[in-house]
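J.: next comes the sequence, and after it the predicted model I'd like to discuss.
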Amino acid sequence: MKLYLYGIIDSSEPITGSLYGLEGASICNVPFRDVGAIVSEINRPIEEVTEGAVLEHEAVVEGMMAVRTVLPVRFGTIIDGRDNLLSMMQSYYGQFKENLDRLGNKFEFGVKVIWPGNKVKENIVTAFKKSGQKMPGPGGSAGKRFMKEKFWEHRIDEEFKAKADRFIKILDIFFGRFATEEKVEKLKTENLLVDAVYLVEKDKRGDFREAFEHIRSAHPNLKYLFSGPWPPYNFVVLSKKQCLLKGPERACLLDKMSLRQDLVGVDC
């Protein structure tokens, strides 16, 4: 019998309470030493990823997260039988324990910040002109004009990146007090200023959200997407063999699931 895997928890005890998995299947905890794998039986491969199935998967992870520390596994992970599951748990046991200890009582929050990239660059050009810096214009040879244009493109791009760095420093000031770890990507596109995830202790969740509200109030001209608390998908670290707990599937599915979260400052 194949087993559908939801996550690894910091307990080998049986599951209590009413919690159901994909297609209403009963879930159980398969123990290995002092950890466990949350699974349900599955009779067929998952041929189509639906939002309903993703939400059923996430409901199990969130339900377990309310009572245990969980290392969430990406959607669609199927193990070929109990013996293979136990073999995998033996192989990864040390790393599972390290991650469970590090991520205990911590949650993930996502923050995206959107700015009007073209408008920001226009403002940079305007500021250059006001400071008396001469922008490239007609005249001179084609080669000289080309070199001047490339030079100013570089200047504008450098200032554009510098503005992004200054805003990220502001985020660090506000969030650094409450986040134990962070992963920040800058300017994935011209308009996506920041795409970040933060690991926050359970008792600091309210402080983190309050810090976000301060940032949003101080910079109302930007748009913000705030989601969480989530299981710590982005902070599970496995270095041995193929990582079962990470993958591109999680990113796109989480984008769909985030429709259930607050999207603040965005016209929907």
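T.: Yes, it's here.

J.: drop to CA atoms for contacts and neighbour counts, all remaining ones
T.: Fine.

J.: verify the stated contact: Val35 with Asn29.
T.: No: look at Val35 against Asn29 with CA atoms under 8 Å: they stay out of range, at 9.1 Å.

J.: what touches both of these two?
T.: Ser12 (CA atoms under 8 Å, 6 or more residues apart in numbering).

J.: any chance you could map the helices in the stretch 101-250 of the chain?
T.: Ranges of helices in the stretch 101-250 of the chain, per DSSP state H, counting those that start in this stretch, are 117-130, 142-175, 205-218, 248-257.

J.: how about the ones you listed in JSON lines, adding distance to Phe107 and mean neighbour count?
T.: Compiled in JSON lines, the helices of the stretch 101-250 of the chain are given as follows (distance: least, CA to CA, whole Å; neighbours: other CA atoms under 10 Å):
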{"stretch": "helix 117-130", "distance to Phe107": "31", "mean neighbour count": "14"}
{"stretch": "helix 142-175", "distance to Phe107": "14", "mean neighbour count": "14"}
{"stretch": "helix 205-218", "distance to Phe107": "8", "mean neighbour count": "16"}
{"stretch": "helix 248-257", "distance to Phe107": "15", "mean neighbour count": "14"}
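
J.: same list (those) but as a markdown table, adding distance to Tyr92.
T.: A markdown table is the format used below for those (distance: least, CA to CA, whole Å):
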| stretch | distance to Tyr92 |
| --- | --- |
| helix 117-130 | 44 |
| helix 142-175 | 32 |
| helix 205-218 | 30 |
| helix 248-257 | 20 |
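
J.: closest one to Ser91 among those?
T.: helix 248-257 (22.7 Å; CA to CA).

J.: distance of Asn118 from Phe160?
T.: From Asn118 across to Phe160, the span is 10 Å (CA to CA, to the nearest Å).

J.: and Pro45, by the same measure?
T.: For Pro45 relative to Phe160 (CA to CA), the value is 47 Å.

J.: for Ala251, same thing?
T.: Per CA to CA, Ala251 is found 27 Å from Phe160.

J.: and what of Asn191?
T.: On the measure of CA to CA, Asn191 and Phe160 end up 11 Å apart.

J.: related to what we said a few turns ago, do you know which of the helices of the stretch 101-250 of the chain lies nearest Ile15?
T.: Nearest of those (CA to CA): helix 248-257, 25.1 Å.

J.: Cys252 versus the spatially closest residue to Ile124 that is not a sequence neighbour, what's the distance?
T.: Leaving aside its sequence neighbours, Ile124 sits nearest to Ile156 (CA to CA, 6 or more residues apart in numbering; 6.7 Å). Look at Ile156 and Cys252: by CA to CA, they are 32 Å apart.

J.: this is the comparison structure:
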Amino acid sequence: MVDVATDLPAATTGAWLHGVVRDADPATLATLATIAGIDGGPVRAVSAAGLVAVVSTAPLDEYGEEPLRRNLEDLVWLERVARAHHAVVEALARRGPVVPARLATVHTDDGRVAGTLAARRAELVAALDRLTGRGEWGVKGFLVPGAATVTAGTAAAGGVGTAYLRRRRAQLTAREERQQLASAAADAVHSALCELAVVGRRHAPQDRRLSGVPAPMVLNGAYLVDVAALPRFKELVGSLGRRHPGLELELTGPWPAYSFVADRPEPALTVGRPG
């Protein structure tokens, strides 16, 4: 996504927006120089309207509108940039609440970034208030493989072919039942976690190639949790895992609150982003 300025045709670099934080004193902002941005150089702060946007210098021959369209189709390039972008957002989140920008949000200059802060100040301040003292935690639930339930006595009347069909039908029925039970267990786990979290959200289950786990994922939840409630939340995840032995629960985090920021800063022109 690129905000194109027609009045600056000679511009060669833009500003890749990582996220927005509260205004801070100069000493605190100086620590940003220790964080590497997407270009390998330090990120910098753009202050306006009592807020700070953290940006990287973005050469427009790589991050301008047309190059960005092409590069977003390059999975190797996309992974490298996404990792660099996340590393900055994660570093900011360790310092306090941050509103993460959408991946590939690029402005042609710092003035445009400042304009975004001023125009969306109320939304951004509300988002930062909502995230203060809270963190995002992920809970993934994987189906525990069940043992085969085929009996040796199924090869009765009807011959080998009939016995095979009976075994196959029994296998499919058992698999469907396990999946239904796992789905119900995932619903119960999510509901219980939402009662303790400030808010919860279910994402689509990840493909096995992305999760790195051979078992099917049936729960991909994100939960915004108060810091004070975190010990109880972790304890609840453990107890729910024992209560639902058909699911293997995995707790991850804390993460920057990607899942709970509706008003994320983005420019006027959208050129596309990964789905």
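T.: Thanks, I have the structure now. What you see is a predicted model; the values in this text were computed from it and never measured.

J.: could you check how many residues crowd around the equivalent of Arg102 of the second structure over in the first structure?
T.: If you follow Arg102 of the second structure across to the first structure using TM-score structural alignment, you land on Arg74. For Arg74 of the first structure, the tally of surrounding residues (other CA atoms under 10 Å) stands at 24.

J.: can you verify Arg74 of the first structure is assigned to a strand?
T.: No: counting by DSSP: H, G, I helix; E, B strand; the rest coil, Arg74 of the first structure falls outside a strand, being coil.

J.: so it is in contact with Arg250, correct?
T.: Yes: under the criterion of CA under 8 Å, Arg74 of the first structure makes contact with Arg250 at 5.6 Å.

J.: name the nearest residue to the residue nearest the centre of the first structure, ignoring sequence neighbours.
T.: With distances taken as CA atoms, centre = their mean, Val197 lies nearest the centre of the first structure, 4.7 Å away. The shortest distance from Val197 of the first structure to any non-neighbouring residue, by CA to CA, 6+ apart, is to Gly110 (4.5 Å).

J.: alignment lookup: that neighbour to the second structure.
T.: Aligned counterpart of Gly110 of the first structure in the second structure: Gly138 (TM-score structural alignment).

J.: check contacts around the residue nearest to Ile124 of the first structure.
T.: If you count contacts by CA under 8 Å, 6+ apart, Ile156 of the first structure has them with 121, 124-125.

J.: output those residues as JSON lines; include the columns distance to Gly17 of the first structure.
T.: Output for those, formatted as JSON lines (distance: CA to CA, whole Å):
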{"residue": "Lys121", "distance to Gly17 of the first structure": "56"}
{"residue": "Ile124", "distance to Gly17 of the first structure": "58"}
{"residue": "Val125", "distance to Gly17 of the first structure": "62"}
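
J.: what's the match for Met28 of the first structure in the second structure?
T.: Wrong residue type there; residue 28 of the first structure is Cys, not Met. Cys28 of the first structure maps onto Arg44 in the second structure, by TM-score structural alignment.

J.: surely that match meets Ser56?
T.: Yes: counting by CA under 8 Å, Arg44 of the second structure does reach Ser56; the two are 6.5 Å apart.

J.: more neighbours: which of the two?
T.: The residue with more neighbours, out of Arg44 of the second structure and Ser56, is Ser56; 25 against 22, by other CA under 10 Å.

J.: in what helix or strand does the more buried one lie?
T.: For Ser56 of the second structure, the element it lies in under DSSP states H and E is strand 51-59.

J.: other SSEs contacting that strand?
T.: strand 13-22, strand 44-48, helix 110-119 (3 or more CA pairs under 8 Å, 6 or more residues apart in numbering; DSSP states H and E).

J.: ok, and what's touching stretch 28-36 of the first structure?
T.: With contacts defined as CA under 8 Å, 6+ apart, stretch 28-36 of the first structure is touched by 8-15, 37-40, 86, 89-90, 97.

J.: report the two of those separated the most.
T.: Ser40 and Lys97 (22.3 Å).

J.: near Lys188 of the first structure, how many other residues are there?
T.: 10.

J.: who's in contact with it?
T.: 194-195.

J.: distance of it from Glu182 of the first structure?
T.: With CA to CA as the criterion, Lys188 of the first structure and Glu182 of the first structure are 17 Å apart.

J.: from the contacts of Ile156 of the first structure, pick the one nearest Pro229 of the first structure.
T.: Nearest to Pro229 of the first structure among these, with distances taken as CA to CA, is Lys121, at 34.3 Å.

J.: need the counterpart of Val125 of the second structure in the first structure.
T.: Checking with TM-score structural alignment, Val125 of the second structure has Lys97 as its match.

J.: so that match, which state does it fall into?
T.: Going by three-state DSSP: Lys97 of the first structure is helix.

J.: name all residues that make contact with it.
T.: Lys97 of the first structure neighbours (CA under 8 Å, 6+ apart): 10, 35.

J.: what do we get in the first structure for Gly14 of the second structure?
T.: Alignment note: Gly14 of the second structure maps to Lys2 in the first structure; criterion TM-score structural alignment.

J.: ok, now how distant is its match from Gly117 of the first structure?
T.: 49 Å.

J.: same question, Leu225 of the first structure
T.: 17 Å.

J.: now do Gly228 of the first structure
T.: The gap separating Gly228 of the first structure from Gly117 of the first structure is 26 Å, by CA to CA.

J.: pretty sure Val139 of the second structure sits against Asn220.
T.: Yes: here Val139 of the second structure reaches Asn220: they are 6.2 Å apart, a contact under CA under 8 Å.

J.: follow-up on the earlier one: was I right about the match of Gly110 of the first structure contacting Tyr223?
T.: Yes: the pair Gly138 of the second structure and Tyr223 qualifies as a contact (CA under 8 Å) at a distance of 6.3 Å.
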